[in-house]
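>>> Prediction below, plus the sequence it came from.
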Amino acid sequence: MYFAALLARTEDGWEASDTELDDVETLSDLADLAREASPEEDTVFVLIEQEDSWFGLVRVDGEEDPRIFVSDASAAARSAYGELLLTDELLGREPGADDGPDLDALDLDGTEDGESEEDGDDDEEGGDTAAGSVPHGPVGDGRLLDDLGVTEKELRNMDPNEALADIAAALGASDVLETVR
């Protein structure tokens, strides 16, 4: 189950609104949606979580490029909403790089050239180690909440089930976020 909300800082404090991401196709669309929530160009966060799996934050400050943090890139990559956040730049890939397997290198049994069926292409944690793969664990700007009292270490160690509530509490926005949950 997904939850997505906008949290906008205003002169009166934080305002939260539930948001639908069904019509959002790119990170640029997401940033535009966030900017619309704050006509004064104040800070806006897009908060996204998939229960028991991952959470993501997008911080938009006026017309600046969005800053992104994703708690578990490999889990988010299996989600349509997560794919919005996992840009080539965030993952350290060349724009337009194909992150899928090289189909020409596959044998008919589905293994790569020179690889036994038992070897597979998974690392010890179960992730794909092929070139261009999505890393396990957090990616992005872990310091996007530093100025608001949440350190990179705290952000990276948050439980995905509690992260958005913990972030809202640190910002003094628990009540407004809870009203849209």
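Right, received. Where do you want to start?
>>> Only C-alpha atoms from now on, for both contacts and neighbour counts.
Noted.
>>> Does Glu25 fall in a helix, a strand, or a coil region?
At Glu25, secondary structure determined by DSSP: H, G, I helix; E, B strand; the rest coil is coil.
>>> Kindly report the same for Asp166.
Going by three-state DSSP: Asp166 is helix.
>>> Contacts only, for the residue nearest to Ala173 when sequence neighbours are not counted.
Take Ala173 and drop its neighbours on the chain: the residue closest to it by C-alpha to C-alpha, 6 or more residues apart in numbering is Trp14, 5.9 Å away. Listed by C-alpha atoms under 8 Å, 6 or more residues apart in numbering, the contact set of Trp14 reads 7-8, 172-173, 176.
>>> State the helix or strand in which Trp14 lies.
Using DSSP states H and E, Trp14 sits in strand 13-18.
>>> Now that strand: buried residues?
The neighbour-count check on strand 13-18 (16 or more other C-alpha atoms under 10 Å) flags 14-18 as buried.
>>> Quick check: which element contains Cys161?
Heads up, residue 161 is Asn, not Cys. Per DSSP H and E, Asn161 falls between elements, in no helix or strand.
>>> isn't it right next to Ile48, touching?
No: in this structure, Asn161 is not within contact of Ile48 by C-alpha atoms under 8 Å, at 11.3 Å.
>>> one step back: what about the strand holding Trp14, distance to the chain center?
What separates the centre of strand 13-18 from the centre of its chain is 20 Å, taken as C-alpha atoms, centre = their mean, to the nearest Å.
>>> just checking, what packs against whichever helix or strand comes after it?
Where DSSP H and E defines the elements, the next helix or strand beyond strand 13-18 is helix 27-36. The contact analysis (3 or more C-alpha pairs under 8 Å, 6 or more residues apart in numbering; DSSP states H and E) places helix 27-36 against strand 43-50, strand 54-61.
>>> second one coming, line it up with the first:
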Amino acid sequence: MYFAALLARTQDGWEASDTELDDVETLSDLTDLAREASVDEDTVLVFIEQEDAWFGLVRVEGEEDPRIYVSDAAAAARSSYGEILTKELLGGEDPDPADDLDALDLDGTEDGEPDEDEEDEADGESGPVGEFVPAGPVGDRQILMDLGLSERELLALDTDALPEIADSLGAADVLEAVR
């Protein structure tokens, strides 16, 4: 089960709204959703949480590229919304593999022969696109630093972290209202 919420920063503090992710298929869709909730192109945080598995944060400010953090990439990559975030963070699929020099096997391996790096990837999992997905956090670990949550505090959070994050931002009441 997923929980998703948007926290939009305003002059008066934070405004929260729960959100349906049914129409979200790409990071661009998620970013557009966040920008629609923005007040004067100020900060909007998208919280996504899959119960007892992982949580993700997307920070959108104006027209800047979104900043993303995922608590457990391997767990998130196995879910539809988590895959959107991990694909962006880990490179994902190339829309046109013919443009990718790696597709030409210039690394000295035969077609279908694994690289040495691929053989050493036992600590993670194969992701939805067949790429290595590390277990553990990925993304911008300083995503909330300027808002009062340090990198160390963020990394210490486990599942069901959104209330703690909202509390550190001074937005616990508004997040709880939509939960």
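Received the coordinates, thanks. Computed from a predicted structure; not experimentally measured.
>>> Let me have the helices and strands packed on helix 27-36 of the first structure in TSV, extended by distance to Thr151 of the first structure and mean neighbour count.
What follows is those, written out as TSV (distance: least, C-alpha to C-alpha, whole Å; neighbours: other C-alpha atoms under 10 Å):
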stretch	distance to Thr151 of the first structure	mean neighbour count
strand 43-50	16	23
strand 54-61	14	25
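>>> Go through those and name the closest to Tyr81 of the first structure.
Smallest distance to Tyr81 of the first structure across those (C-alpha to C-alpha): 8.0 Å, for strand 43-50.
>>> Hey, what's the angle from the closest one to strand 54-61? Just curious.
Here the directions of strand 43-50 of the first structure and strand 54-61 differ by 170 degrees (axes from the mean of the first three to the mean of the last three C-alpha atoms, to 10 degrees).
>>> Give me the mean deviation of strand 43-50 of the first structure from the second structure.
Overlaying the second structure shows strand 43-50 of the first structure at a mean distance of 0.3 Å from the equivalent residues (mean C-alpha distance after the TM-score superposition for the first structure).
>>> could you give the angle of that strand to strand 13-18?
Strand 43-50 of the first structure and strand 13-18 are oriented at 40 degrees to each other (the same axes, to 10 degrees).
>>> Strand 43-50 of the first structure maps to which residues in the second structure?
Taken onto the second structure by TM-score structural alignment, strand 43-50 of the first structure occupies residues 43-50 there.
>>> and that stretch, how far from the chain's centre?
Centre-to-centre, stretch 43-50 of the second structure and its host chain are 9 Å apart (C-alpha atoms, centre = their mean).
>>> Pull the residues that contact that stretch.
By C-alpha under 8 Å, 6+ apart, the surrounding residues in contact with stretch 43-50 of the second structure are 1-9, 34-35, 37-38, 55-62, 159-160, 162.
>>> what's Arg59 of the second structure in contact with, if anything?
Taking C-alpha under 8 Å, 6+ apart, one finds 43-46, 66-68, 143 in contact with Arg59 of the second structure.
>>> quick one: it from Gly124 of the second structure, how far?
Here the criterion is C-alpha to C-alpha, to the nearest Å. By it, Arg59 of the second structure lies 26 Å from Gly124 of the second structure.
>>> same question, Ala156 of the second structure
Distance, Ala156 of the second structure to Gly124 of the second structure, using C-alpha to C-alpha: 20 Å.
>>> With Glu113 of the second structure instead?
Shown here: Glu113 of the second structure relative to Gly124 of the second structure, a distance of 20 Å by C-alpha to C-alpha.
>>> So those two - more neighbours on which side?
Gly124 (15 against 10; other C-alpha atoms under 10 Å).
>>> Can I take it that Leu155 of the second structure is in a helix?
Yes: membership of Leu155 of the second structure in a helix is supported by three-state DSSP.
>>> for it, what are its contacts?
Residues counted as contacts of Leu155 of the second structure (C-alpha under 8 Å, 6+ apart) are 71, 137, 141.
>>> before we move on, the earlier item: may I see the ChimeraX selection of the buried members of the contacts of stretch 43-50 of the second structure?
Entered in ChimeraX, the line below selects the buried ones among the contacts of stretch 43-50 of the second structure, by 16+ other C-alpha under 10 Å:
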select :3,4,5,6,7,8,9,34,35,37,38,55,56,57,58,59,60,61,162
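>>> hmm, back to that, what is the nearest of the contacts of Trp14 of the first structure to Gly82 of the first structure?
Closest to Gly82 of the first structure, out of all of these and judged by C-alpha to C-alpha, is Leu7, at 18.3 Å.
>>> and that closest one, what does it touch?
14-17, 44-47, 177.
>>> ok, now how distant is it from Leu47 of the first structure?
For Leu7 of the first structure relative to Leu47 of the first structure (C-alpha to C-alpha), the value is 7 Å.
>>> go on, Thr19 of the first structure?
From Thr19 of the first structure to Leu47 of the first structure the distance is 10 Å (C-alpha to C-alpha).
>>> what touches both of these two?
Common neighbours of Thr19 of the first structure and Leu47 (criterion: C-alpha under 8 Å, 6+ apart): 4-6.
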